[in-house]
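S.K.: Need a 3D model of the sequence below.
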Amino acid sequence: MLPEGVEVFKMFKMRSGNIAFSNNLKCIKVCNMNGQVVKSIGQGVLKNPAGIYVDETSNIVYVADIGNYSVLMFDNCSSQIIRRIWSLGKEGSQMNGVFYVTLTSEGHLLVLECTNSRLQLFDNEGRFTKILVQAGDENGKVRNPYGVVVDEDDNIIISSNHKLQLFSSEGNFIKRIDKPEDGINNPWGLSIISYHPRRIAVTNDNTVKIFNY
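M.R.: Reported below is the predicted structural model:
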């Protein structure tokens, strides 16, 4: 059990079994499987943290911070901030609704923006590379995306308003995973649960739906 009054927003499970989660205390908490808090990251720096990704090879914690309009990188050992990553690589060009972060197999950073409705790619030094997926309502584009994951083939899956879509690592549209009658309305959570067969779970309103793709 977590401490009373702590509300979990997004979380990331590490290979060690520890879980990092963003919460209403405006920081990242890391707890072990017994529910004991191991450390806090970003206190006094983070304003409204959402998505988290922990690169356990480089010991870097990436946090999508809606309140800071950017992605913040922290050292997982010292909990000290390393750098901020800004939209299009410019401090003056803000991300809007930066909601989720993840890494490709090459260690490049994918940043999902809910309000701007786009997926951006940055290199492993935090330099802007390009916009992979643009805003739009047709297939191959996203509107108010909430989740992004990368599978073992480096394909990208994005949950957005009313649909789940599969893209290549270059952002090329492959297919829509769900069907309109599946009723994907508020896909806030997204997780790959199997590679053989390819299977993904998405939270939708008060349910969890599982799709083969």
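S.K.: From now on I want contacts and neighbour counts done on CA atoms only, so please keep to that.
M.R.: Will do.
S.K.: OK, contacts around Tyr69?
M.R.: Applying C-alpha atoms under 8 Å, 6 or more residues apart in numbering to Tyr69 gives the contacts Trp86, Gln94, Met95, Asn96, Gly97, Val98.
S.K.: Now with 7 Å, please.
M.R.: The neighbours of Tyr69, taking C-alpha atoms under 7 Å, 6 or more residues apart in numbering as the test, are Gln94, Met95, Asn96, Gly97, Val98.
S.K.: again with Val149
M.R.: Thr102, Ile156, Ile157, Ile158, Ser191.
S.K.: just checking, the last one touches Arg198?
M.R.: No - taking C-alpha atoms under 7 Å as the definition, Ser191 is not a contact partner of Arg198, at 11.4 Å.
S.K.: neighbour-wise, which of those two wins?
M.R.: Ser191 (17 against 13; other C-alpha atoms under 10 Å).
S.K.: quick one, what contacts that one?
M.R.: Val149, Ile200, Ala201, Val202.
S.K.: so which strand or helix has the third one?
M.R.: Assigned by DSSP states H and E, Ala201 falls within strand 198-204.
S.K.: packing partners for that strand?
M.R.: If contacts are counted by 3 or more C-alpha pairs under 7 Å, 6 or more residues apart in numbering; DSSP states H and E, strand 198-204 sits against strand 190-195, strand 207-212.
S.K.: Figure out which of those is closest to Gly183.
M.R.: Gly183 lies closest, by C-alpha to C-alpha, to one member of the helices and strands packed on strand 198-204: strand 207-212, at 9.9 Å.
S.K.: Return the distance of the closest one from the chain's centre.
M.R.: 18 Å (C-alpha atoms, centre = their mean, to the nearest Å).
S.K.: Next, the angle strand 198-204 makes with it.
M.R.: Inter-element angle recorded for strand 207-212 and strand 198-204: 160 degrees (by axes from the mean of the first three to the mean of the last three C-alpha atoms, to 10 degrees).
S.K.: buried set for strand 207-212?
M.R.: Residues Lys209, Ile210 are the ones in strand 207-212 that count as buried (16 or more other C-alpha atoms under 10 Å).
S.K.: Identify the residues contacting that strand?
M.R.: Arg198, Arg199, Ile200, Ala201, Val202, Thr203.
S.K.: Ok, stretch 116-136 next?
M.R.: Outside stretch 116-136, the residues within contact range by C-alpha under 7 Å, 6+ apart are 85, 88-89, 96-97, 107-113, 141-145, 170-171.
S.K.: here's the other one to compare against:
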Amino acid sequence: MSTPLRRMRRNFRVQVIDKYGCCKKIISCERGRKFWFLPEDVAVSDDNHYFIADKWNHEIIVTDDDGKVIRCFGERDLVSPTGIAINPINSNVYVVDTYNNNIQVYNKHDGRNIKTIGCRGDGEGQLHDPLQIAIDEEGKLFVADCGNHRIQVFDSLLNDKYIYSIGRNGDGDGDGLIYRPLMLALGNDTDLYVTDVKDEEKLNFRLLKFDSKSGRFIRRIDCDDDKLLWPRGIAFTNSKPRTLIVSDWGHHCFKEYLI
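M.R.: Next comes the predicted model:
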């Protein structure tokens, strides 16, 4: 992704922002929608098509680079699509459906539903209020299982089988203990970055780094002075040096971290 994508919920649009914070383009899909366009997450394919999770219309909208709608899919299956990623191994589209507590898998080219991963629960492979998904180059799925206080990892090379969890504890005070994971980003090699609610009553949020292979906690990236308030989007730039961009929804701004 050459430019971070900003999810504009209350403006009902997607903005493409360059590394200097300048708006490059706006994608708005109001025409023909049953409800207001509410983009929750965006994935960009190799052919530069935008796959947008539209929460209020319960579907995935695919647009070209100019924002023209190509097709929509998922309306029959999805209730609350909040996270989306394209698997580099099989090119399938993985959509996190928060209210259904599962992940729907679609064919990228025609939107055909392939399978469902997970169901409500707290066991291995079960989900409770999942929010986002990230997929590494080996096809491993990292799912922010918010209600279960953990990141769950599935392997698409093993038929999307559950393999391990990261950070499950339910106590957000200690190092590496996840309380309510919100958003995910995968860095180089084995780095996994997670935005987490440390203290919901005090609106205290944080940005954590884990080893994605072992689940080992590495360090906290931000500090209390950063005052993250509902971080809702997280992505890496392709520029050098590579930086991590966090969309601070509560402060209506982006925060950039040199990793």
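S.K.: still on that earlier bit, in CSV: the helices and strands packed on strand 198-204 of structure 1, plus distance to Val30 of structure 1.
M.R.: Below are those laid out as CSV (distance: least, C-alpha to C-alpha, whole Å):
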stretch, distance to Val30 of structure 1
strand 190-195, 19
strand 207-212, 25
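S.K.: Would you mind saying which of the ones you listed lies nearest Val63 of structure 1?
M.R.: Across those, Val63 of structure 1 has its closest neighbour in strand 190-195 (16.7 Å, C-alpha to C-alpha).
S.K.: That closest one: average distance to aligned residues in structure 2?
M.R.: Mean deviation of strand 190-195 of structure 1 relative to structure 2 after superposition (mean C-alpha distance after the TM-score superposition for structure 1): 2.4 Å.
S.K.: Spatially central residue in structure 2, please.
M.R.: Central residue of structure 2 (C-alpha atoms, centre = their mean): Gln132, 3.6 Å from the mean position.
S.K.: Which residue in structure 1 aligns with that residue?
M.R.: The equivalent of Gln132 of structure 2 in structure 1 is Tyr100 (alignment by TM-score structural alignment).
S.K.: Just say helix, strand or coil for its match.
M.R.: Three-state call for Tyr100 of structure 1 (DSSP: H, G, I helix; E, B strand; the rest coil): strand.
S.K.: Could you double-check that it sits in contact with Pro49?
M.R.: No - assessed by C-alpha under 7 Å, Tyr100 of structure 1 is found out of contact with Pro49, at 9.6 Å.
S.K.: what is in contact with these two at once?
M.R.: Residues touching both Tyr100 of structure 1 and Pro49 (C-alpha under 7 Å, 6+ apart) are Ala64.
S.K.: In the stretch 151-259 of structure 2, what residue spans correspond to strands?
M.R.: Secondary structure of the stretch 151-259 of structure 2 (DSSP state E, counting those that start in this stretch): strands at 161-166, 180-186, 191-199, 204-211, 217-220, 231-236, 243-248, 253-258.
S.K.: what sits against Asn23 of structure 1?
M.R.: Val6, Glu7, Val8, Phe9.
S.K.: now these as CSV including secondary structure, neighbour count and distance to Phe211 of structure 1?
M.R.: Shown next, in CSV, are the contacts of Asn23 of structure 1 (DSSP: H, G, I helix; E, B strand; the rest coil; neighbours: other C-alpha atoms under 10 Å; distance: C-alpha to C-alpha, whole Å):
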residue, secondary structure, neighbour count, distance to Phe211 of structure 1
Val6, coil, 12, 31
Glu7, coil, 13, 28
Val8, strand, 16, 25
Phe9, strand, 14, 23
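S.K.: ok so, going back, narrow the contacts of Val149 of structure 1 to those that are buried.
M.R.: Buried, going by 16+ other C-alpha under 10 Å: Thr102, Ile156, Ile157, Ile158, Ser191, out of those.
S.K.: Same list (the residues you listed) but as a markdown table, adding distance to Ile210 of structure 1.
M.R.: Below are these laid out as a markdown table (distance: C-alpha to C-alpha, whole Å):
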| residue | distance to Ile210 of structure 1 |
| --- | --- |
| Thr102 | 21 |
| Ile156 | 17 |
| Ile157 | 14 |
| Ile158 | 14 |
| Ser191 | 10 |
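S.K.: just to revisit the earlier point, closest one of the contacts of Val149 of structure 1 to Glu56 of structure 1?
M.R.: Using C-alpha to C-alpha, those come closest to Glu56 of structure 1 at Thr102, 12.6 Å.
S.K.: surely the closest one meets Val54?
M.R.: No - using C-alpha under 7 Å, Thr102 of structure 1 is not in contact with Val54; the gap is 8.6 Å.
S.K.: Lys108 of structure 2 maps to what in structure 1?
M.R.: Superposed on structure 1 with TM-score structural alignment, Lys108 of structure 2 falls opposite Asn76.
S.K.: and that match, how many neighbours?
M.R.: Asn76 of structure 1 has 20 nearby residues by other C-alpha under 10 Å.
S.K.: again with Thr115 of structure 1
M.R.: Number of residues near Thr115 of structure 1 (other C-alpha under 10 Å) recorded here: 17.
S.K.: quick revisit: which ones are touching the residue nearest to the residue nearest to the centre of structure 2 when sequence neighbours are not counted?
M.R.: Counting by C-alpha to C-alpha, 6 or more residues apart in numbering, Gln132 of structure 2 lies nearest to Gly83, which is 4.2 Å off, once chain neighbours are set aside. Counting by C-alpha under 7 Å, 6+ apart, Gly83 of structure 2 touches Glu40, Asp41, Ala53, Val95, Val96, Leu131, Gln132, Ile133.
S.K.: just Val14 of structure 2 next, same as before
M.R.: Val14 of structure 2 sits in contact with Arg6, Arg7, Met8, Ile26, Ile27, Ser28, Pro39, where contact means C-alpha under 7 Å, 6+ apart.
S.K.: So it: helix, strand or coil?
M.R.: Going by three-state DSSP: Val14 of structure 2 is strand.
S.K.: Okay, now stretch 89-106 of structure 2: how far is its last residue from its first?
M.R.: Stretch 89-106 of structure 2 has its terminal residues 14 Å apart, counting by C-alpha to C-alpha, to the nearest Å.
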